[in-house]
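Trainee: Take this sequence and fold it.
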Amino acid sequence: MLDDDVKQVAAKLAAFIADHKGADPVILDVSETSGWADCFIIATVNSLGHLRGLARELWGYLAELGVEVLNRHKNVGSDGWELIDCNSIVIHLMSAEMRSFYALEKLWHNPAGIQEERQTIKK
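Mentor: Now for the predicted structure:
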């Protein structure tokens, strides 16, 4: 179960992504199944340029929120997927093709019955 601080920051980040045209942002609670993150934020971008621009804008917003980014680099999302590691929150900005192919929502769903908290952000 996500703690309230992580939930609040994740909700702000997902709303920011939606406001910047990230499609279908989802907050996925992986705290019970992952040893290295509490939640994923997954969103679809519509082009490589959109991916790069959104990642840069997001890095600025993360700095405003005081959230540390552990993996900032220059070659942003050249393969259609940018992972931004903020320790307890991991953001996945993905092309539609990457999101469909890797299906992270399905991959991190635990069929053994551990409850996952999934929240879809709507504008």
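Trainee: going forward, measure contacts and count neighbours with C-alpha atoms only.
Mentor: OK.
Trainee: Tell me which other helices or strands the top helix by length along the chain touches.
Mentor: With DSSP state H setting the assignment, residue counts place helix 48-65 as the longest helix in the chain. In this structure, helix 48-65 makes packing contacts with helix 4-19, strand 81-86, strand 89-95, judged by 3 or more CA pairs under 8 Å, 6 or more residues apart in numbering; DSSP states H and E.
Trainee: Could you also give me the structure for this second sequence? I'd like to compare it with the first:
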Amino acid sequence: MAKHGKELALACAKAAAEIQAEDIRVFDLRGLSSLTDFMVVCSGGSMPHLRAILRDVRGHVDDWTGAKPANAEGRVDSRWVVLDYIDVMVHVMHEELREFYSLETLWGDAKEIEVPEA
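Mentor: Okay, the predicted model is just below:
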């Protein structure tokens, strides 16, 4: 059974943590964004790491919840990929791009959800 919202966002964060994604943060955008309810942001330091994060988030989230991304935007070689689960958007970014775009600042009004330790 596919999960939605907060449970799905936390499953995405847990999958990213298991492959050692860096600085994983989850934001509740309900009431702030018409695009999605939750946003997960995480980083990797190399192309192979970014590929592994994407592979494991897709695979583990599907195994754990039955959810598959409705869409994926970007490519690993662009160093920023978004997995769109409708209720949850997962931004997998190279650490340099993440620092440059600072999505956390853009959504500064969003409530941050604590991510349990993996």
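Trainee: quick one: buried residues of the longest helix of structure 1?
Mentor: The neighbour-count criterion (16 or more other CA atoms under 10 Å) identifies 48, 50-52, 54-55, 58-59, 62 as the buried residues of helix 48-65 of structure 1.
Trainee: For those, give me JSON lines that also has distance to Lys12 of structure 1.
Mentor: Listed next are the buried residues of helix 48-65 of structure 1 as JSON lines, based on distance: CA to CA, whole Å:
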{"residue": "Leu48", "distance to Lys12 of structure 1": "23"}
{"residue": "His50", "distance to Lys12 of structure 1": "20"}
{"residue": "Leu51", "distance to Lys12 of structure 1": "19"}
{"residue": "Arg52", "distance to Lys12 of structure 1": "20"}
{"residue": "Leu54", "distance to Lys12 of structure 1": "15"}
{"residue": "Ala55", "distance to Lys12 of structure 1": "15"}
{"residue": "Leu58", "distance to Lys12 of structure 1": "11"}
{"residue": "Trp59", "distance to Lys12 of structure 1": "13"}
{"residue": "Leu62", "distance to Lys12 of structure 1": "10"}
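Trainee: and which of the residues you listed is nearest Asn87 of structure 1?
Mentor: Nearest to Asn87 of structure 1 out of the buried residues of helix 48-65 of structure 1 is Leu62 (CA to CA; 12.1 Å).
Trainee: my guess is Cys39 of structure 1 contacts Asn87, does it?
Mentor: No - taking CA atoms under 8 Å as the definition, Cys39 of structure 1 is not a contact partner of Asn87, at 9.5 Å.
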